[in-house]
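In: Predicted model, plus sequence, below.
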Amino acid sequence: MGIKDLSIRNKACCLKLIWLKFFQAGSVWVAWFREEILQGSVSNLWITKPSQRYSWQVNKILKLSGELFPCIKIRVENGATCRFWTDNWCPLGCIRSLLRSATLGIPNNTTLASLYYNGRWLLPPARSEAQVNLQVFMTTITLTQDEDYYEWEIDGKTSNRYSTGQVYNKLREEGPTVPWHESVWNKRGIPKQSFMTWLIVLDRCPTRDRLLRWGLQTDPSCLLCNSAPECRNYLYFDCSYAWQIWLPLAQRCGLLPQRSWSQVLIQMQALSSRSPLGMLTLLCWQSCMYWIWSERNSRFHRQVYRSPDSINRLIDRQMRDKILSFQSSNPIISSRLMQRWLT
């Protein structure tokens, strides 16, 4: 998971809000949005463009509408609210995009109901393969007396409920996979420590080398040992202070400790978060990463200093508490982890 994944997660949550507000339960604000921005029809959500006249929130919704369109299907019943050109009612996609420059003599706001008369569709003769395919599909539709309605659809599966997880996976399908995913994001990890480890792996933390690249004036020396310029690769674990923390912890987990950042990351990637020893080591590694960065920040912002031994004692207490927290859900795993940690 990377920075892009976080933005995708945020986007999936925003799409959920649009779905719930505009296509499920409305609100006073949605009623205003529909009348003032969409000119009375939610179908205009797909064609209304952002404008400097609108607020940031309104423009955000309009910008995301294109990504929501493939997932919002309007199911045709009486065709009274379904727009021929712009609603997502046909498996061939948006008809405006399908037929491109062809207008067929049909106005922009035409509904399907207005094109249906005495059981027949009032369409001009087809002049392209796309028009033929469209007319073939339309012969399978018979309008009823019921109202049109919206459904959520992903990969051909429809639902009346929105799944943020499904949408997230759909949005990130084309994203590259990373070998360290399971090392950082495992279900038994401490969330804030997993998040911090993720930032460190991506080299997104404001180490002094990054501050200097941003044009900020600062002493380049490592805040923990003052022996070399501070950067992510030096901090983990070439720094003598950080090494005094990682060395005994790695040995405690039965790991041959490495000082090179790339080598340590390779070691973590080789572990299985499903095995007791792998789980223990990953928890310990993430705790170490977190508290080293915490100590660095304490010195930078508050001039508060702690020894490597005090950090190790803190990590030991946290590891014991975390292992004990597994007792209710999996007492066997909890017992094995504690035996290993205390050995």
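Out: Cool, the structure landed. For clarity, every value in this text was computed on a predicted model and none was experimentally measured.

In: okay, CA-based contacts and neighbour counts for the rest of this
Out: Fine.

In: ranges for the strands of the stretch 151-300 of the chain?
Out: According to DSSP state E, counting those that start in this stretch, the stretch 151-300 of the chain carries its strands in the segments 157-159.

In: ok, structure two:
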Amino acid sequence: MDILSKLLDKGARENRGQGPKPKFCRSWIWKSLCKLRLLARPFVVCEVGSGLTASFWHENWTSLGPLLHLTGEQGPRVSGLSVDAVVRDALVNNNWWVHSFRSRNPIISLLKNCLPDPQAIVSSEEDDQFLWQIGRIPKHAFLSWLIALNRLSTKDRMRNWGLSVSPTCVLCGAADESRQHIFSDFVYGREVWAFFFSAVHLSPPPLVMDVIRWIKAPTQDSNINLILKLAYQASLYMIWKERNSRIHTQTSRPAASLIQEVQRLLRAKMDILSREQRNLPSTVTFLSIWRLHFNR
């Protein structure tokens, strides 16, 4: 389990009074990460073991998102299961408590259809685990959140903090460094991620925040969309890594080198994702799509 997944687990326990409150933590880094819990939560799924930790209503443990989002606030009231209940609390006599209901209330019907086979949970002695959703590379996704929030230590922000640093971008040596310049305006950064969009004949919008919104569904093919999201996040990560490398080690690489590294990373990721598609009826895999469009 990585650091943000642990934070979500910790946050769930704190909300139920099972752990220390964040205010007792003195670390600035830890407090900053705690503030990102709400941003991170949509990207984390819960793999239920014994069901003793995972929140029944708030965690994404059925692959449908938090059940409270499906039922609305009436879910706990109509079903009689407390909003603070854990998954294990919803089991009665080795079955889900709602299966004894004869009510035709649509919320009850929805829950009956959403809940998985309870036997694995009944017999499990494993702890619940919080995992990143399939498809995301955590360090790439994390940096993308920081970019979306404009929280990176770009030189324009550092100067706004009162630090005496040169405003010049280390990648181009000409323009002032900012989020927009590094990741979109300057040809070096744009060349890296544009390589993958051009493979499927797409032209993203010019502003960084517009791209972040657009990348959620740039095509009607969900498989291509996922690959493009991964490629874009990996490109942002490599561009920022290259920027820091030039500052701290005085070494540099051409954009083509970054593109090749992103290709190697995503090729390995496509192999993993394709193996997880083996039991699906579709014969189109992420790896086959990658080879068709992006393996240039």
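Out: Everything's here; your move. In this text, all values refer to a predicted model and were calculated from it rather than measured experimentally.

In: Surely residue 45 of structure 2 forms part of a strand?
Out: Yes: using DSSP: H, G, I helix; E, B strand; the rest coil, the assignment for residue 45 of structure 2 is a strand.

In: Please report the distance of it from residue 130 of structure 2.
Out: 6 Å (Cα to Cα, to the nearest Å).

In: before we move on, what about residue 160 of structure 2?
Out: Applying Cα to Cα to residue 160 of structure 2 and residue 130 of structure 2 gives a distance of 37 Å.

In: next one: residue 236 of structure 2
Out: Going from residue 236 of structure 2 to residue 130 of structure 2 by Cα to Cα gives 25 Å.

In: repeat for residue 138 of structure 2
Out: Distance, residue 138 of structure 2 to residue 130 of structure 2, by Cα to Cα: 13 Å.

In: again, but for residue 180 of structure 2
Out: According to Cα to Cα, residue 180 of structure 2 and residue 130 of structure 2 sit 33 Å apart.

In: more neighbours, those two?
Out: residue 130 (24 against 15; other Cα atoms under 10 Å).

In: Could I get the contacting residues of the more buried one?
Out: Residues counted as contacts of residue 130 of structure 2 (Cα atoms under 8 Å, 6 or more residues apart in numbering) are 1, 5-6, 8-9, 44-47.

In: Skipping adjacent residues, who's closest to it in space?
Out: residue 46 (4.5 Å; Cα to Cα, 6 or more residues apart in numbering).

In: and that neighbour, what pairs with it in structure 1?
Out: Under the alignment (TM-score structural alignment), residue 46 of structure 2 pairs with nothing in structure 1.

In: which position in structure 1 aligns with residue 146 of structure 2?
Out: In structure 1, residue 146 of structure 2 lands on residue 199 (TM-score structural alignment).

In: Pretty sure that match sits against residue 205.
Out: Yes: taking Cα atoms under 8 Å as the definition, residue 199 of structure 1 is a contact partner of residue 205 at 6.1 Å.

In: For the aligned residue in structure 1 for residue 166 of structure 2, give me its contacts.
Out: Using TM-score structural alignment as the criterion, residue 166 of structure 2 maps onto residue 219 of structure 1. Each residue near residue 219 of structure 1 by Cα under 8 Å, 6+ apart is listed here: residue 208.

In: which one's the longest helix in structure 1?
Out: helix 276-302 (DSSP state H).

In: Would you mind giving the residues in structure 2 matched to that one?
Out: Mapping helix 276-302 of structure 1 onto structure 2 (TM-score structural alignment) gives residues 223-249.

In: show me the contacts for the residue nearest to residue 280 of structure 1 when sequence neighbours are not counted.
Out: Distance criterion Cα to Cα, 6+ apart; nearest residue to residue 280 of structure 1, sequence neighbours excluded, is residue 337 at 6.5 Å. Shown in contact with residue 337 of structure 1 (Cα under 8 Å, 6+ apart): 276-277, 280, 323.

In: what do you get if the cut-off is 7 Å, keeping everything else the same?
Out: By Cα atoms under 7 Å, 6 or more residues apart in numbering, the contact set of residue 337 of structure 1 is 276, 280, 323.

In: nearest to residue 261 of structure 1, of the residues you listed?
Out: residue 280 (19.6 Å; Cα to Cα).

In: Distance of the closest one relative to residue 130 of structure 1?
Out: 59 Å.

In: Neighbour count for the two, which is higher?
Out: Neighbours per residue (other Cα under 10 Å) separate residue 280 of structure 1 from residue 130, with residue 280 holding more: 23 against 15.

In: ok, now how distant is that one from residue 252 of structure 1?
Out: 10 Å.

In: do residue 58 of structure 1 as well
Out: Relative to residue 252 of structure 1, and taking Cα to Cα, residue 58 of structure 1 is found at 55 Å.

In: between those two, who's got more neighbours?
Out: residue 252 (17 against 14).

In: What is the equivalent residue in structure 2 for the more buried one?
Out: For residue 252 of structure 1, the residue aligned by TM-score structural alignment is residue 199.

In: Please list all residues in contact with that match.
Out: Contacts of residue 199 of structure 2 by Cα under 7 Å, 6+ apart are 293-294.

In: that older thread, tell me which residues of the following helix or strand past the longest helix of structure 1 come out buried.
Out: With elements assigned by DSSP states H and E, the helix or strand that comes after helix 276-302 of structure 1 is helix 308-324. For helix 308-324 of structure 1, the neighbour count (16 or more other Cα atoms under 10 Å) marks 308, 311-312, 315-316, 319, 322-324 as buried.

In: So which of the residues you listed is the closest to residue 167 of structure 1?
Out: Set against residue 167 of structure 1, the nearest of the buried residues of helix 308-324 of structure 1 by Cα to Cα is residue 322 (31.8 Å).
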